[in-house]
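Enquirer: the following comprises the amino acid sequence and a computationally predicted model.
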Amino acid sequence: LTVREGQAAVFVHEGQLADVFTPGLYMLETNNMPILTTLQHWDHGFQSPFKSEIYFVNTTRFSNLKWGTKNPIICRDPEFGPVRIRAYGTYTIKVSDPARFLTEIVGTDGEFTMDEISYQIRNIIVQEFSRVIASSGIPVLDMAANTADLGKLVAAQISGTLEQYGLSMPELYIENISLPPAVEEALDKRTSMGMAGDLGKFTQYSAAEAMTAAARNPNGGGGMGAGLGMGMGMAMAGQMAAQSGPWGAAPQPAPMSPPPPPTPVEKVWHLADGTETKGPYSRADLGRMLLDGSLSRETYVWAAGQDGWKKAEDIDELAQLFTILPPPPPGA
């Protein structure tokens, strides 16, 4: 048995996979030697009941295989929000495990081509590509710069599934990632506005160009008048654009209501009792102390912000307490 480079021979004996032969020259001893079979098994119609089969598997790379998304993939872009994208490219595949490939894919097919499995592989690529794109978080505008890394990531994620079929994917290329036509048109408009820069200066330049073109018109006055009219109209549009901004008139902010006034802080006083200080007391507390006799006009009091100790009757806020004090009862 001669197995050439880029091949592998799978030996199936009596219906069971017996061995896999890599490139080289082999001497096989089987149960169906041609001459011996003819002499001993004439009663079987000269067909040996012991049969062996050899399947040759191409182990070279199958390149330039196409893949692509039939329908747009919805993903969330950090700048544009939910967007739909399409992608296509090529991939390379090879048989890494001939025995498993024969068992899982080929079966008893005497002639098997890569076209018979390419459709299934394309579905696997698209499914994994959709998952990788959705979880990558790469902005749409930056995907073109990361196609190589995305291709390697998708190929690595697919390798586990392909190993079950005895296949491997050495290379996967993403040739293009595109947006739907409506989104591309909106993006082109946004790019054009960004390239225009200052819309006022751009409008003035366009008006000057229109006037120059009108002056070159051989018809004379009519064309000149049209050019002047166009220039004036575009100049007015430029002034309006300068006043309202590139996206139209900016909404006027609603007037803000004044903040509520701060909550007043109640003033408190301290009393001097000989060498001791008592308090703090509120004005209501001092009113009760005035009634029970523990506060008099001569009592020295102090509050925050006050310049030293003063008599209670000398403080305007406390002097009112003494004016509303009832007179002493009769006979007192």
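Expert: On my side now, so go ahead.

Enquirer: use CA for all of it now, contacts and neighbours both
Expert: Noted.

Enquirer: any idea where the helices of the stretch 201-332 of the chain begin and end?
Expert: Secondary structure of the stretch 201-332 of the chain (DSSP state H, counting those that start in this stretch): helices at 221-244, 283-292, 316-323.

Enquirer: looking at the ones you listed, which is closest to G137?
Expert: G137 sits nearest to helix 221-244 of all these, at 35.6 Å, using C-alpha to C-alpha.

Enquirer: so T22 makes contact with Q7?
Expert: Yes. If you go by C-alpha atoms under 8 Å, T22 and Q7 touch, sitting 7.0 Å apart.

Enquirer: circling back to that earlier point, so of the helices of the stretch 201-332 of the chain, which one's packed in deepest?
Expert: Comparing these by mean neighbour count (mean count of other C-alpha atoms under 10 Å), helix 221-244 ranks first with a mean of 17.

Enquirer: in TSV: the helices of the stretch 201-332 of the chain, plus distance to V95.
Expert: Compiled in TSV, these are given as follows (distance: least, C-alpha to C-alpha, whole Å):
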stretch	distance to V95
helix 221-244	64
helix 283-292	97
helix 316-323	101
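
Enquirer: relative to R61, which of those helices is closest?
Expert: R61 sits nearest to helix 221-244 of all the helices of the stretch 201-332 of the chain, at 60.6 Å, using C-alpha to C-alpha.

Enquirer: mind giving me the packing neighbours of that closest one?
Expert: Using 3 or more C-alpha pairs under 8 Å, 6 or more residues apart in numbering; DSSP states H and E, the elements in contact with helix 221-244 are helix 199-215.

Enquirer: the strands in this protein, which residues?
Expert: Taking DSSP state E to define them, one finds strands in the chain at 2-3, 7-13, 16-21, 24-25, 52-58, 62-68, 73-77, 81-95, 167-178, 269-273, 276-281, 300-302, 310-311.

Enquirer: with mean neighbour count added, can I get the ones you listed in CSV?
Expert: Shown next, in CSV, are those (neighbours: other C-alpha atoms under 10 Å):
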stretch, mean neighbour count
strand 2-3, 15
strand 7-13, 20
strand 16-21, 15
strand 24-25, 12
strand 52-58, 18
strand 62-68, 16
strand 73-77, 17
strand 81-95, 17
strand 167-178, 18
strand 269-273, 17
strand 276-281, 12
strand 300-302, 22
strand 310-311, 17
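
Enquirer: put this beside the first:
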Amino acid sequence: MDFIKKQFANVIEWEEFRDDMIFWKWHNEEVKKGSKIIIRPGQDAIFFSNGKIEGIFEQDGEYQIASDIIPFLSTLKGFKFGFNSGMRVEILFVNTKEFTVKWGTRQPIMIPAPQLPGGLPIRANGTFQFKAHDYVSLIDKIAGMKNSYLVEDVKIRITAALDQLLMKWISREGKDMFNLQANASAISAGIREDLDMELLATGLSVTGFQVMSFSYPAEIQEKITRSASYEMIGNLTKYQQVAMTDGIASGNTKGGGMAGDMASMMIGMNVANDMIENMRPDSPKRDKPSASSTAKLNFCPNCGVKNEGANFCPNCGEKLAK
């Protein structure tokens, strides 16, 4: 007799739980009245029949079908269960956590840009978050046809729409095509909203979307970097520091390259400033000997930094001529 009872009883649980699985569907011919269901932390269990939800259990624990589940279903939905037969339902176990997924463009996206007739090729990468939101839609659109659903399935669907959405929101929010990172927050917010609408019908909700970085082709990135360096010319001290750092790093501190150009520019500017100063009628330098007649140069011929009569340049260590 005990053997017969065990044959009619079974344990319903999500045994092969995976962190990347959104839901798993248990289905059998019928749920026996002597069975029990185990709901683990981070899971919801949904009883449904013919696509119609009969009850949702959100508290983890161990439930007896006869004493816990059936009375609840009968009270909530008027669900009738014959004690002489099994209950014909399916049970969907849903992973309730928020999933975080990395994404990246497989091919460069050609963003329209006035400076480039063929468009500006851009790659991007980042992360997005989503979770199960609407169980009715989840069963209607996905679980009714699938026994399980993985994060990879959602990623494939989202990445398929990303190229068009990136193009849309970069064009709308990318005020500077060569510095898109400055507008990454606005671009991300727009894409998240559109992706949420894309998944809404499936019962999933996109809770976050981030663009971590934009990248350009090497030749365009080089021009962007060079352009940023040229803008420093407006701030002579800052430009000088960058130029000297680049020169020292490359071993080129005398002539040629950025450091050599910077030294030449500094020397020329110092000479020009001295000439202008000497031309002023009230200049204190007017009656003083010129720089060529002094014992030491008043600026370094290598880096252009002024000195106070030292034998060596305090900036680069160049020996000063007498």
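Expert: Noted; the coordinates are in hand. Because the structure is a prediction, the values reported are computed rather than measured.

Enquirer: and the TM-score between them?
Expert: Here the TM-score for the pair of chains, by TM-score structural alignment, normalised by the length of the second structure, is 0.51; 200 aligned residues with a C-alpha RMSD of 3.9 Å.

Enquirer: what is the burial count for P114 of the second structure?
Expert: Using other C-alpha atoms under 10 Å, the number of residues around P114 of the second structure comes to 9.

Enquirer: S74 of the second structure touches G82, doesn't it?
Expert: No. Using C-alpha under 8 Å, S74 of the second structure is not in contact with G82, being 11.3 Å away.

Enquirer: those two: which is more packed in?
Expert: Neighbours were counted for S74 of the second structure and for G82 using other C-alpha under 10 Å; S74 has more, 14 against 9.

Enquirer: list the contacts of the helix or strand where that one lies.
Expert: Per DSSP states H and E, S74 of the second structure falls inside helix 70-77. Applying C-alpha atoms under 8 Å, 6 or more residues apart in numbering, the contact partners of helix 70-77 of the second structure are 54-55, 79-81.

Enquirer: A134 of the first structure maps to what in the second structure?
Expert: Residue pairing (TM-score structural alignment): A134 of the first structure is matched to S171 of the second structure.

Enquirer: I misspoke; the intended subject was L162 of the first structure.
Expert: Aligned partner of L162 of the first structure by TM-score structural alignment: L199.

Enquirer: against D134 of the second structure, how distant is that match?
Expert: Per C-alpha to C-alpha, to the nearest Å, L199 of the second structure is found 11 Å from D134 of the second structure.

Enquirer: cool, F3 of the second structure as well?
Expert: Distance, F3 of the second structure to D134 of the second structure, using C-alpha to C-alpha: 41 Å.

Enquirer: who has more neighbours, those two?
Expert: Set F3 of the second structure next to D134 and count neighbours by other C-alpha under 10 Å: D134 wins out with 14 against 7.

Enquirer: which residues does that one contact?
Expert: By C-alpha under 8 Å, 6+ apart, the contact list for D134 of the second structure reads 202-204.

Enquirer: mind checking what it lines up with in the first structure?
Expert: Using TM-score structural alignment, the equivalent of D134 of the second structure in the first structure is D97.

Enquirer: go on, R226 of the second structure?
Expert: The alignment partner of R226 of the second structure in the first structure, by TM-score structural alignment, is K189.

Enquirer: ok, now T159 of the second structure?
Expert: Checking TM-score structural alignment: T159 of the second structure goes with R122.

Enquirer: also E277 of the second structure?
Expert: For E277 of the second structure, there is no aligned position in the first structure, judged by TM-score structural alignment.

Enquirer: now the helix or strand harbouring E277 of the second structure, how far from the centre of its chain.
Expert: If you go by DSSP H and E, E277 of the second structure is part of helix 257-279. Relative to its parent chain, helix 257-279 of the second structure has a centroid offset of 46 Å by C-alpha atoms, centre = their mean, to the nearest Å.

Enquirer: next: stretch 154-174 of the second structure.
Expert: Centroid displacement of stretch 154-174 of the second structure relative to its chain, using C-alpha atoms, centre = their mean, is 13 Å.

Enquirer: ok, stretch 191-202 of the second structure next?
Expert: The answer for stretch 191-202 of the second structure is 17 Å, by C-alpha atoms, centre = their mean.

Enquirer: now A272 of the first structure: closest residue in space that isn't a chain neighbour?
Expert: The shortest distance from A272 of the first structure to any non-neighbouring residue, by C-alpha to C-alpha, 6 or more residues apart in numbering, is to Y300 (5.5 Å).

Enquirer: my error: substitute S130 of the first structure in the last question.
Expert: Nearest residue to S130 of the first structure, sequence neighbours excluded (C-alpha to C-alpha, 6+ apart): I73, at 6.5 Å.

Enquirer: trace the one you found over to the second structure, please.
Expert: Counting by TM-score structural alignment, I73 of the first structure corresponds to I109 in the second structure.

Enquirer: how far away is that match from N147 of the second structure?
Expert: For I109 of the second structure relative to N147 of the second structure (C-alpha to C-alpha), the value is 36 Å.

Enquirer: one more: G190 of the second structure?
Expert: Per C-alpha to C-alpha, G190 of the second structure is found 33 Å from N147 of the second structure.

Enquirer: again, but for L162 of the second structure
Expert: Taking C-alpha to C-alpha, one finds L162 of the second structure at 27 Å from N147 of the second structure.

Enquirer: who's more crowded, those two?
Expert: In terms of neighbours (other C-alpha under 10 Å), L162 is the more surrounded of L162 of the second structure and N147; the figures are 18 against 13.

Enquirer: need the contact list for the more buried one.
Expert: Contacts for L162 of the second structure (C-alpha under 8 Å, 6+ apart) come out as T105.

Enquirer: contacts only, for T90 of the first structure.
Expert: Contacts for T90 of the first structure (C-alpha under 8 Å, 6+ apart) come out as 63-67, 172-175.

Enquirer: could you measure from the residue lying closest to it once chain neighbours are set aside over to K311 of the first structure?
Expert: Spatial nearest neighbour of T90 of the first structure, chain neighbours left out: K66 (4.5 Å); criterion: C-alpha to C-alpha, 6+ apart. Distance, K66 of the first structure to K311 of the first structure, by C-alpha to C-alpha: 101 Å.

Enquirer: with I74 of the first structure instead?
Expert: For I74 of the first structure, the distance to K311 of the first structure equals 82 Å [C-alpha to C-alpha].

Enquirer: now do I121 of the first structure
Expert: Taking C-alpha to C-alpha as the measure, I121 of the first structure falls 100 Å from K311 of the first structure.

Enquirer: count the neighbours of the match of A134 of the first structure for me.
Expert: So S171 of the second structure, with other C-alpha under 10 Å, has 16 neighbours.
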